[in-house]
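[1] sharing a model that was predicted from the sequence below.
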Amino acid sequence: MSRALIIIDMQLGFDDLDFWGSTTNFGCEENVARLIVEWERAGEPIVVVRHDSLSDSSPLHPANPGNALVAAVDRAGRALLVVKNVNSAFYGSPDLHTWLQEAAIEELVICGIQTNMCVETTARMAGNLGYSTVVVLDATRTFDLTAEVIGLGEVHRSADEIMASTALVLQEGGFARIATTREVIAAGATG
């Protein structure tokens, strides 16, 4: 089975905690870098996804320095760069699904930022499109959320709670298998 590493939105703008708020899993970037090394060693395709926000005030807007990819990802030998402005990498340019089909890719290993936003949305769509999908949870990161929700009042969830909920929903909903960086690298070495 052929596989591709899909790296979602590993951009400098996510280091702006004044904009995003509290975060978790500061080992995310290191784990993504470890996955890149494994994929490059195996000669397997790497797809890098970049979020180009439409909001001028977002650190991820193309005019802002935060739009740039983190160093490890920017240096990666990639087969494809997908640029998007929505949550799913399948709604970017060029068309990810078409590229994956033409490359005969059957398995997607997904990592990046934010766990519960673009990573989750891309994983759900990948599962629905029939790909064998793995989300490398310790190679993702997200942020605390607090909001007024109709019918619930003010709701707060920590980044750790959000990551756990996302993993549970993806796994139990049948969208993706949840794994660690170590497990994925070990499977690649033996597979």
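    Alright, I've got the coordinates.
[2] okay, CA-based contacts and neighbour counts for the rest of this
    Will do.
[3] which residues of the chain fall in strands?
    3-8, 46-51, 80-84, 107-113, 132-141, 145-149, 153-157, 177-179 (DSSP state E).
[4] packing partners of the first one?
    By that I understand strand 3-8. helix 28-42, strand 46-51, strand 107-113 (3 or more Cα pairs under 8 Å, 6 or more residues apart in numbering; DSSP states H and E).
[5] dump these to a markdown table, plus mean neighbour count.
    Output for the helices and strands packed on strand 3-8, formatted as a markdown table (neighbours: other Cα atoms under 10 Å):
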| stretch | mean neighbour count |
| --- | --- |
| helix 28-42 | 18 |
| strand 46-51 | 24 |
| strand 107-113 | 25 |
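[6] returning to that earlier point: quick one: closest of the strands of the chain to R124.
    strand 132-141 (8.8 Å; Cα to Cα).
[7] taking strand 3-8 as reference, get the angle to that closest one.
    Our comparison of strand 132-141 with strand 3-8, counting by axes from the mean of the first three to the mean of the last three Cα atoms, to 10 degrees, yields an angle of 40 degrees.
[8] the inter-axis angle of strand 132-141 versus strand 107-113?
    20 degrees.
[9] give me the angle between strand 132-141 and helix 28-42.
    Calculated by the same axes, to 10 degrees, strand 132-141 forms an angle of 140 degrees with helix 28-42.
[10] returning to what we had before: so for A189, which of the strands of the chain sits nearest?
    Nearest of the strands of the chain (Cα to Cα): strand 3-8, 13.5 Å.
[11] try this one next to it:
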Amino acid sequence: MSNILDDLAKNLAKQGAPVLGGLIAGAIGGPAGAVAGSLAGKAIETLAEQLGTDPTPEAVNDAVSNPAATPVVAEAERIATVMRSVWEIEAKRASDAQAAEIAQGFVAWQAIRVIIQVIVWGGWALLLPVGLFGGNWGVKPLVGFGDMLTAWGTVTTVWMIVFHGGHTMKEVLPALRFGRPR
């Protein structure tokens, strides 16, 4: 990842875009996932929007390498110069919010999530032995085993969609260009 960012920063320097190149060069050496949402990520998104390409370092680097892109890069540089302070404020706020959440430690919403996980998976731990060995233990369910599986499967599915699906959608939808642009 840092090789492509390094190449992109060098190509931007050749195109006369020191602000964009500096923002992207600042991400070199960091973890690959840190680029998205960072100042470098904002610079890449701005370039991609102006160049009409995908917001990936590879696609932007390919587009910037074209000498015909010089006026477009100059416009993106102008936008980045104006927006840099806003991006820095956004990054600071996100960092501060995350630090505050970590400083508070284990809070009620985290406890509720753990409790619901225990209930959902504990239900399966009870349901399956009852279904397999219920008659041998003298347990007579009021509802048929197929109906219990369907009902608890629905509970599990809803929990998985709410918990895991929400986190997945936060990552997937922007990549699909769905919703508001960042």
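    Great, that's in hand. Every value quoted in this text rests on a predicted model; they were computed, and no experiment measured them.
[12] quick TM-score on the pair, please.
    Overlay of the two chains. TM-score (TM-score structural alignment, normalised by the length of structure 2): 0.21; 63 aligned residues with a Cα RMSD of 5.2 Å.
[13] so who does L149 of structure 2 touch?
    Neighbouring residues of L149 of structure 2 by Cα atoms under 8 Å, 6 or more residues apart in numbering: L127.
[14] which one of the strands of structure 1 lies nearest to G188 of structure 1?
    strand 3-8 (10.0 Å).
[15] could I get the helices and strands packed on strand 3-8 of structure 1 in CSV, plus columns for distance to H97 of structure 1?
    Formatted as CSV, the helices and strands packed on strand 3-8 of structure 1 follow (distance: least, Cα to Cα, whole Å):
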stretch, distance to H97 of structure 1
helix 28-42, 20
strand 46-51, 12
strand 107-113, 11
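[16] out of the ones you listed, which is closest to R182 of structure 1?
    helix 28-42 (8.8 Å).
[17] from the contact counts, what lies against the closest one?
    Using 3+ Cα pairs under 8 Å, 6+ apart, helix 28-42 of structure 1 sits against strand 3-8, helix 71-74, strand 107-113, strand 132-141, helix 181-190.
[18] out of those, which is closest to L168 of structure 1?
    Nearest to L168 of structure 1, of the helices and strands packed on helix 28-42 of structure 1 and by Cα to Cα, is strand 132-141 at 10.9 Å.
[19] and the angle from the closest one to helix 181-190?
    Computed by the same axes, to 10 degrees, the angle between strand 132-141 of structure 1 and helix 181-190 is 140 degrees.
[20] against which helices or strands is strand 132-141 of structure 1 packed?
    helix 28-42, strand 107-113, helix 120-128, helix 159-172, strand 177-179, helix 181-190.
[21] try 10 Å
    Packing contacts for strand 132-141 of structure 1, counted by 3 or more Cα pairs under 10 Å, 6 or more residues apart in numbering; DSSP states H and E, involve strand 3-8, helix 28-42, strand 107-113, helix 120-128, helix 159-172, strand 177-179, helix 181-190.
[22] got TSV for the ones you listed, with distance to F19 of structure 1 too?
    Below are these laid out as TSV (distance: least, Cα to Cα, whole Å):
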stretch	distance to F19 of structure 1
strand 3-8	19
helix 28-42	19
strand 107-113	15
helix 120-128	21
helix 159-172	15
strand 177-179	29
helix 181-190	28
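[23] go through these and name the closest to L80 of structure 1.
    Once those are compared by Cα to Cα, strand 3-8 is nearest, at 9.6 Å.
[24] taking strand 80-84 as reference, get the angle to the closest one.
    Going by the same axes, to 10 degrees, strand 3-8 of structure 1 makes 40 degrees with strand 80-84.
[25] nearest to A164 of structure 1, of the helices and strands packed on helix 28-42 of structure 1?
    Of all those, strand 132-141 comes closest under Cα to Cα, at 9.0 Å.
[26] from L51 of structure 2, how far out is A59 of structure 2?
    10 Å (Cα to Cα, to the nearest Å).
[27] looking at those two now, which is surrounded by more residues?
    Counted by other Cα atoms under 10 Å, A59 of structure 2 and L51 do not tie: L51 has more neighbours, with 19 against 16.
[28] please tell me how far that one sits from K14 of structure 2.
    On the measure of Cα to Cα, L51 of structure 2 and K14 of structure 2 end up 17 Å apart.
[29] adding distance to V37 of structure 1, write the helices and strands packed on helix 28-42 of structure 1 out as CSV.
    Listed next are the helices and strands packed on helix 28-42 of structure 1 as CSV, based on distance: least, Cα to Cα, whole Å:
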stretch, distance to V37 of structure 1
strand 3-8, 11
helix 71-74, 10
strand 107-113, 14
strand 132-141, 13
helix 181-190, 10
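[30] to E40 of structure 1, which of these lies closest?
    strand 3-8 (10.1 Å).
[31] the inter-axis angle of the closest one versus helix 120-128?
    Strand 3-8 of structure 1 and helix 120-128 are oriented at 150 degrees to each other (the same axes, to 10 degrees).
[32] could you list the buried residues of strand 3-8 of structure 1?
    3-8 (16 or more other Cα atoms under 10 Å).
[33] A76 of structure 2 and L47 touch, don't they?
    Yes. The pair A76 of structure 2 and L47 passes the contact test of Cα atoms under 10 Å, sitting 5.7 Å apart.
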